[in-house]
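how does the following fold in three dimensions:
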Amino acid sequence: MMSENPKSTKSGNHNQSAVQTVYPKYKPSGVEWIGEIPEHWDKIKLKYIAKVQSSNVDKKTIEGEIPILLCNYVDVYKNEFIDDSFNFMEATATEREIEKFILKKGNVLITKDSETPDDIANPTLVKKDFDNVICGYHLAQIYSKQTKLLGNFLFRLFQTKQFNSHFEVSANGVTRFGLPLESITDVEIIIPNESEQTAIANYLDDKTAKIDTLIEKKKKLIDLFKEERAAIINQAVTRGIDPDVKLKPSGIDWLGDIPEHWEMKKLKYLTKTISKGTTPSTIGSEVLSEGKIRFLKAENILQSNKISKYPEFFIDEETNQLLKRSELHETDILIVIAGATIGKIGILFKELLPANTNQAVCFIRLIDSEKSQWIWLFFQSHFIKQTIFLASVQAAQPNLSMESIGNFSIVLTEQNEILEIIQHIEIETKRIDETIYKIEKEIELLAEYRTALISEVVTGKIKVTDNSNPLGMQSL
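Reported below is the predicted structural model:
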């Protein structure tokens, strides 16, 4: 039964008038996630209107094959559009593979494997014809068999949460999930006429680009506040908070002068233990997805220099006993000592105990645990960051040894002054943290609006017109 929906509303301010409109008549789509669709739109299985194929071309270079460039999983997962600005991976392929999987303008590529079923079928749109770039392994390539379906419309359809939920249900696997090809080919899609598809795609390109620009501006603003935060901490832990204090040379070029009454000590003279964890697999054990004893990894130490319980990893009692040397204590300082996030640091609080850690994380246990927060803050100074950089780049892979950490120079003063400085930092950074939190929430709302906008427009709940401004976002 068709329903009439002739509503059209106007909203605006003195600068602008925007029309929000819907289609005059709707009909049931017969697909639960879609609901009603405009009366003149069609519904059809993807396989009847598009070619869907899984690529089997991997990143290997095989002698005798033709050199090509490979659009791989990460290229698709992290980007909405594929163009010639990419630094594609070099590989080889047969003449038949090149002919079959060459990228053409309007192709939609989707990820067909993932670690979780809710993170699958992520789409990207190919923006130009390529003569030497082909679709890589773990991807599906989709292109229209006829002009009735436009790639830029199908791309936006794949971006809707409702449409994507079909693939979440269809994904198979235990530790890694994959999409059978038939789950893609058998999916039912909705199709407006070609002119509407073009209008919808162009409209969404324009609006999402404006939203993305606004989000990027807000992210840059957050970066500026983070720089201000880092500068406040650096000034306080290397110069103190008394502007009239007498200074003396620290003896270290990139540290400069420090207050005259402060002293410097190597970290190893302030600690009971400087050590690192062990990978359970080296003793025949494994990391679990649930349990009572947390197993903290580098990814649990955040860029904000705090320790998170997420993602959650655990070990059993027996493994913890075997790894008792690296059993963690309250107020231990954890620092990432390997990989791209080297130098991230956090203080361990009792809420995360009992816990242990792996070989990519160093734990520092102080003789005087009351100084844990001071050491944590000092590790955020430009001086320590420079020290970590110089110590880590000497190896082929970024890496910090326990010996080098123990030899870090630490600036100290009396405990009462330390507490005053910590209080000053907390007051000053609280204002910045609150501002950053507010901006992050604004970014979340913009991202939610972006998702809702794509869904409402591409499923026909809102009609695109020249003055369209769905959901009342007049500033966009």
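
please count neighbours and contacts with C-alpha atoms only from this point.
Will do.

what's the strand or helix carrying Ile364 packed up against?
Using DSSP states H and E, Ile364 sits within strand 361-366. The helices and strands touching strand 361-366, judged by 3 or more Cα pairs under 8 Å, 6 or more residues apart in numbering; DSSP states H and E, are strand 271-276, strand 333-336.

just those: most buried one?
strand 333-336 (a mean of 27; mean count of other Cα atoms under 10 Å).

please compute how far the following helix or strand past it lies from its chain's middle.
Once the chain leaves strand 333-336, the next helix or strand it forms, by DSSP H and E, is strand 345-347. Centroid displacement of strand 345-347 relative to its chain, using Cα atoms, centre = their mean, to the nearest Å, is 21 Å.

so Ser455 touches Thr160, yeah?
Yes. Between Ser455 and Thr160 there is a contact under Cα atoms under 8 Å: 5.1 Å.

can you list contacts of the strand holding Ile364?
Strand 361-366 is contacted from outside by 270-277, 297-298, 328-329, 331-338, 372, 402, using Cα atoms under 8 Å, 6 or more residues apart in numbering.

sequence B follows; please return its structure for comparison with A:
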Amino acid sequence: MERYSKYKDSGVDWIGEIPEGWKTTAIRHVLQLHSGSALPDDQYDAEGDFPVYGGGAIRGRANQCNVQGQTVIVSRQGATCGTTRFIGGNAWITEHALIAYFLDAMYNKRYFAYVLHAMNLGNLSMTAAQPGISASIVQNQHTPVPNHIEQQAIADYLDEKTAAIDAAVADVERSIELLNEYRQSVISEAVTKGLDPNAPMKDSGIDWIGQIPAHWLMLYPKKLFALRKDRAHADDQQLTASQKYGVISQKHFMELENQRVMSVITGSDILKHVEAGDFVISMRSFQGGLEYSYETGKISSAYVMVYPFTDQTYSEYYRHLFKTLNYIQALQSTSNLVRDGQALRYSNFTQVYLPVPPLNEQQGIAKYLNDYTNSIDSLIAQKQSLIVRLKEYRSSLISECVTGKVKVPGVKED
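Below you'll find the model as predicted:
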């Protein structure tokens, strides 16, 4: 894109050079930020007309509104601290967000919404442990101020370009959803029907399974898995359980997520021992199934571990089975504990009868699924990488335009 003919130092680190005809000023001279209002109890999560914003996410709906028309929302707390939204209609803004009120009609709301996005306000958080940002911190930052015509032109240009990028991201996200749905269907078909399409079938007698190959068994889980009760060993490494990665070392988890995890310092004597190949049951198993442990180590006593104790139970086969949607729904049907916020128990696990193919078939199904899902996962990873690049380009484009590093089409210099 074309650049302006002359630049000058803005004197502000995040802005850098700006076109010679632009100014800079403290954000408090452009807008004031005020906290939203607590959502009335009788409106929380109620179906209504307006979305509810707070903490950077939609938390419910309300049929009242405390904001009308266009405004900017800056998240105040939590993981989304510093994120911004431009709201073009009515909404309820909770006390967990800040509302921008502009001081003069000469300031284009959409342009300054993009400015706030470019500022990476999350970096201004007052604490790393519990991210939070105050109105005064934001208002004391400086912003570039082009003339009103340029503000309008930049906002119009970015509206068009970011909409196209957002549409591309949405298309890729939808393709990932379809791949995940296909992945789930392939796994479900293989672990409950086998790999031989011509195999004679029989009714399993279990609703969540349906028909299974005639030579397969359906067994009570206690005949296949035992409850591990070992206390943590002195040399055990700390493990982390997650639906995303299964059970892996805490160190590996932090590397993958680029974040720190709170280590257990006191009460480590009540931690439990886990062997590679164990399955971990947690409260979240209601949502994501049982987690497979890829490593040996120790884990919180809040978890329950089961392990295959017969030579006819192949962990890799059940690793896939325990993550199928039908199995997860079967777990949910065993209790109403999920609604009470209590943990899933071993007794819930034992209520869900399991298919038992011959060992050689379990091994064949596991190998087939490992190979097949690896190829799907590779494609998903490529698409996720594309989304990251698109979002990085979006942020870069916004930053370059609002700071004048590039001149948007239609802008004329004085």
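
okay, Ser455 and Thr160 of the first structure: which has more neighbours?
Ser455 (22 against 18; other Cα atoms under 10 Å).

now that one: how far from Cys71 of the first structure?
Using Cα to Cα, to the nearest Å, Ser455 of the first structure is found at 27 Å from Cys71 of the first structure.

with Lys276 of the first structure instead?
From Lys276 of the first structure to Cys71 of the first structure the distance is 38 Å (Cα to Cα).

and for Glu426 of the first structure?
The value you get for Glu426 of the first structure to Cys71 of the first structure, if Cα to Cα is used, is 47 Å.

residue boundaries of the helices in the second structure?
109-118, 135-139, 148-193, 250-257, 285-288, 315-321, 325-332, 337-340, 346-349, 359-402 (DSSP state H).

give the other helices and strands that the fifth one contacts.
In terms of contact count using 3+ Cα pairs under 8 Å, 6+ apart, helix 285-288 of the second structure is assigned the packing partners helix 325-332.

what does the helix it packs on contact?
Residues from elsewhere that reach helix 325-332 of the second structure (Cα under 8 Å, 6+ apart): 184, 188, 208-209, 285-289, 321-322, 338, 348-349, 352.

now stretch 197-213 of the first structure
Counting by Cα under 8 Å, 6+ apart, 150, 152-153, 156, 191, 446, 450, 454, 457-458, 464, 476 sit against stretch 197-213 of the first structure.

between the residues you listed, identify the one with the most neighbours.
Highest neighbour count within the contacts of stretch 197-213 of the first structure, by other Cα under 10 Å: Val458, with 27 neighbours.

that one matches what in the second structure?
Matched by TM-score structural alignment, Val458 of the first structure corresponds to Val402 in the second structure.

Pro243 of the first structure -> the second structure?
The alignment partner of Pro243 of the first structure in the second structure, by TM-score structural alignment, is Pro197.

neighbours around that match, how many?
9.

ok, now how distant is it from Ile27 of the second structure?
Here Pro197 of the second structure is placed at a distance of 67 Å from Ile27 of the second structure (Cα to Cα).

same check on Met119 of the second structure?
Taking Cα to Cα as the measure, Met119 of the second structure falls 11 Å from Ile27 of the second structure.

in terms of neighbours, single out the busier of these two.
A count of neighbours by other Cα under 10 Å puts Ile27 above the other of Met119 of the second structure and Ile27, at 22 against 19.

for the residue mapped onto that one from the first structure, which non-adjacent residue is closest in space?
Matched to the first structure by TM-score structural alignment, Ile27 of the second structure sits across from Leu46. With sequence-adjacent residues excluded and distances taken as Cα to Cα, 6 or more residues apart in numbering, Leu46 of the first structure is closest to Thr185, at 5.3 Å.

map the one you found across to the second structure for me.
Thr185 of the first structure maps onto Gln139 in the second structure, by TM-score structural alignment.

also Phe378 of the first structure?
Checking TM-score structural alignment: Phe378 of the first structure goes with Leu321.

isn't that match right up against Ser188?
Yes. Using Cα under 8 Å, Leu321 of the second structure makes contact with Ser188 at a distance of 7.1 Å.

the two: who's more crowded?
Leu321 (24 against 21).

check contacts around the closest residue to that one other than its chain neighbours.
In space, and not counting its chain neighbours, Leu321 of the second structure is closest to Val191: 6.0 Å by Cα to Cα, 6+ apart. By Cα under 8 Å, 6+ apart, the contact set of Val191 of the second structure is 317, 320-321, 365.

that's all I had, so thanks and see you.
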